[in-house]
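> no sequence on this one, just coordinates:
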């Protein structure tokens, strides 16, 4: 167990905010649901998924008979243009922006629950520093073509900047190797998993304390280390009551 930053920080939220991050296959949902059951014995807690879940849509399209694989390749190709020098056109930019808004709406719902004093445990967390599939902005071309694409690129970046300013009390980072992730998620794209696993260690979450965990360890070992770190956060909130 390795904690980057100090979990002994002045509380500034109405209730604890814990984020679980990691690539697909790292066990976020399994770890999250187990920690949720434990946290709910300590205080009212909600589990909020803050991803866009566009990968599920893509995999569903890819499984369609006859046209699925071709359609999936076209979607991946067009999406990648949003991150090149000139960016995507207006239509693709609009689609990517709308999908980002799914995350914004989930984030707003999480904030509403949090303001009521409910502790929050999240699966994923938006960040503005590393663009791409690890919960960062998707429209990041340096010179987007056209007024609409430029406007949407700036607007999306602004939304991610705003969301990332709401800093968690603790980030639990589940690290995993590519081979294990592929064994756990055989239906996921190799390149996508490789990119996510590469990006995960780079995420800083605006200086939030980060608990580094090896998700290839036994589940109970991972959970015990996470519970120790979360207990310290819960104690801080208990002290200010």
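The structure has been received and is ready for your questions. Quantities reported herein were computed from a predicted structural model and do not represent experimental measurements.
> all contacts plus neighbour counts: C-alpha atoms, from now on.
OK.
> look up the closest residue to the spatially most central residue of the chain, ignoring the ones flanking it.
The centroid of the chain falls nearest to residue 124 when counting by Cα atoms, centre = their mean (2.7 Å). Closest residue to residue 124 apart from its sequence neighbours, by Cα to Cα, 6 or more residues apart in numbering: residue 21 at 4.7 Å.
> put this next to the previous one:
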């Protein structure tokens, strides 16, 4: 059953498609609740004054991608629409917590395909095209070119973090 549910993830994330049933919608909501629980753990650490660095942060601008709501497609029934609204509410609440700093990596489709040749090109094209839409509740964003030499990219990222922590 778990494998079947994992196999429909792409259909859940397709904004031009339809959410394929209540079971799939409940599965997506369960996964999102798990993400919420992990997020609450990070928030508790942050509220105790611990600096949290993560490579993921919830967003609501682009459902189906980039750590946003999983259910991006149309809800064919009212029961599925309710589940979709409940999932979106989880992400709206999480995304309401403004991060101190976002380091957004910009990369072209061909570079991603060279690094991840097993990923479907249309999905990568959609991800690359939608990254600039992510605003992270107005958090300061530093855009870095992910195709630059790694040592340069790392130095810029560290400098941005140092500056953000000094200002916090």
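Yes, it's here. Everything quoted here is computed from the prediction, not taken from an experiment.
> circling back to that earlier point, which SS state does the alignment partner in the second structure of the residue nearest to the centre of the first structure fall under?
In the second structure, the residue matched to residue 124 of the first structure (TM-score structural alignment) is residue 56. State at residue 56 of the second structure, reduced to three classes by DSSP: H, G, I helix; E, B strand; the rest coil: coil.
> ok, now the one 5 residues further on?
Here residue 61 of the second structure is recorded as coil under three-state DSSP.
> from what I can see it touches residue 132, true?
No. With contact defined as Cα atoms under 8 Å, residue 61 of the second structure does not count as touching residue 132 (10.3 Å).
> more crowded one of these two?
A direct count of neighbours by other Cα atoms under 10 Å for residue 61 of the second structure and residue 132 places residue 61 higher, at 19 against 12.
> just give the nearest non-adjacent residue to the more buried one, would you?
residue 134 (6.1 Å).
> contacting residues around the one you found?
By Cα atoms under 8 Å, 6 or more residues apart in numbering, residue 134 of the second structure lies in contact with 59, 61-62.
> now do residue 224 of the first structure
Contacts of residue 224 of the first structure (Cα under 8 Å, 6+ apart): none.
> what lines up with it in the second structure?
Counting by TM-score structural alignment, residue 224 of the first structure lines up with residue 155 in the second structure.
> which of the residues in the one helix or strand its match maps to are buried?
Using DSSP states H and E, the element containing residue 155 of the second structure is helix 150-167. Using 16 or more other Cα atoms under 10 Å as the test for burial, helix 150-167 of the second structure gives 153, 156-157, 160-161.
> can you show me the strands along the first structure?
Assigned by DSSP state E, the strands in the first structure fall at 2-4, 17-21, 45-49, 119-123, 170-175, 210-214.
> and the shortest one, what does it pack onto?
Contact here means 3 or more Cα pairs under 8 Å, 6 or more residues apart in numbering; DSSP states H and E; on that basis strand 2-4 of the first structure packs against strand 210-214.
> in the second structure, what residues pair with the strand it packs on?
The aligned range for strand 210-214 of the first structure in the second structure is 141-145, by TM-score structural alignment.
> mean shift between the matching stretch and the first structure?
Comparing stretch 141-145 of the second structure with its match in the first structure after superposition yields a mean distance of 0.4 Å (mean Cα distance after the TM-score superposition for the first structure).
> determine the longest helix present in the second structure.
For the second structure, the helix with the greatest residue count under DSSP state H is helix 22-47.
> give the aligned range of stretch 84-103 of the second structure in the first structure.
The aligned range for stretch 84-103 of the second structure is 153-172, by TM-score structural alignment.
> can you check stretch 114-122 of the second structure too?
Mapped onto the first structure using TM-score structural alignment, stretch 114-122 of the second structure spans residues 183-191.
> next, the buried residues of the matching stretch.
Neighbour-count burial for stretch 183-191 of the first structure, with 16+ other Cα under 10 Å as criterion, is recorded at residue 188.
> next: stretch 150-168 of the first structure.
150, 152-153, 156-157, 159-161, 163-164, 166-168.
> please apply the same query to stretch 71-80 of the first structure.
Of the residues in stretch 71-80 of the first structure, 72, 79-80 count as buried by neighbour count, 16+ other Cα under 10 Å.
> roughly how far does whatever residue of the first structure lines up with residue 65 of the second structure sit from residue 221 of the first structure?
Aligning on TM-score structural alignment places residue 65 of the second structure opposite residue 133 in the first structure. Residue 133 of the first structure sits 28 Å away from residue 221 of the first structure, going by Cα to Cα, to the nearest Å.
> cool, and residue 69 of the first structure?
Counting by Cα to Cα, the gap from residue 69 of the first structure to residue 221 of the first structure is 39 Å.
> one more: residue 178 of the first structure?
From residue 178 of the first structure over to residue 221 of the first structure the distance is 21 Å, taken as Cα to Cα.
> and if you look at residue 152 of the first structure?
Distance from residue 152 of the first structure to residue 221 of the first structure, by Cα to Cα: 43 Å.
> what does residue 237 of the first structure give?
According to Cα to Cα, residue 237 of the first structure stands 25 Å off from residue 221 of the first structure.
> please apply the same query to residue 236 of the first structure.
Residue 236 of the first structure sits 24 Å away from residue 221 of the first structure, taking Cα to Cα as the criterion.
> do the same with residue 137 of the first structure
33 Å.
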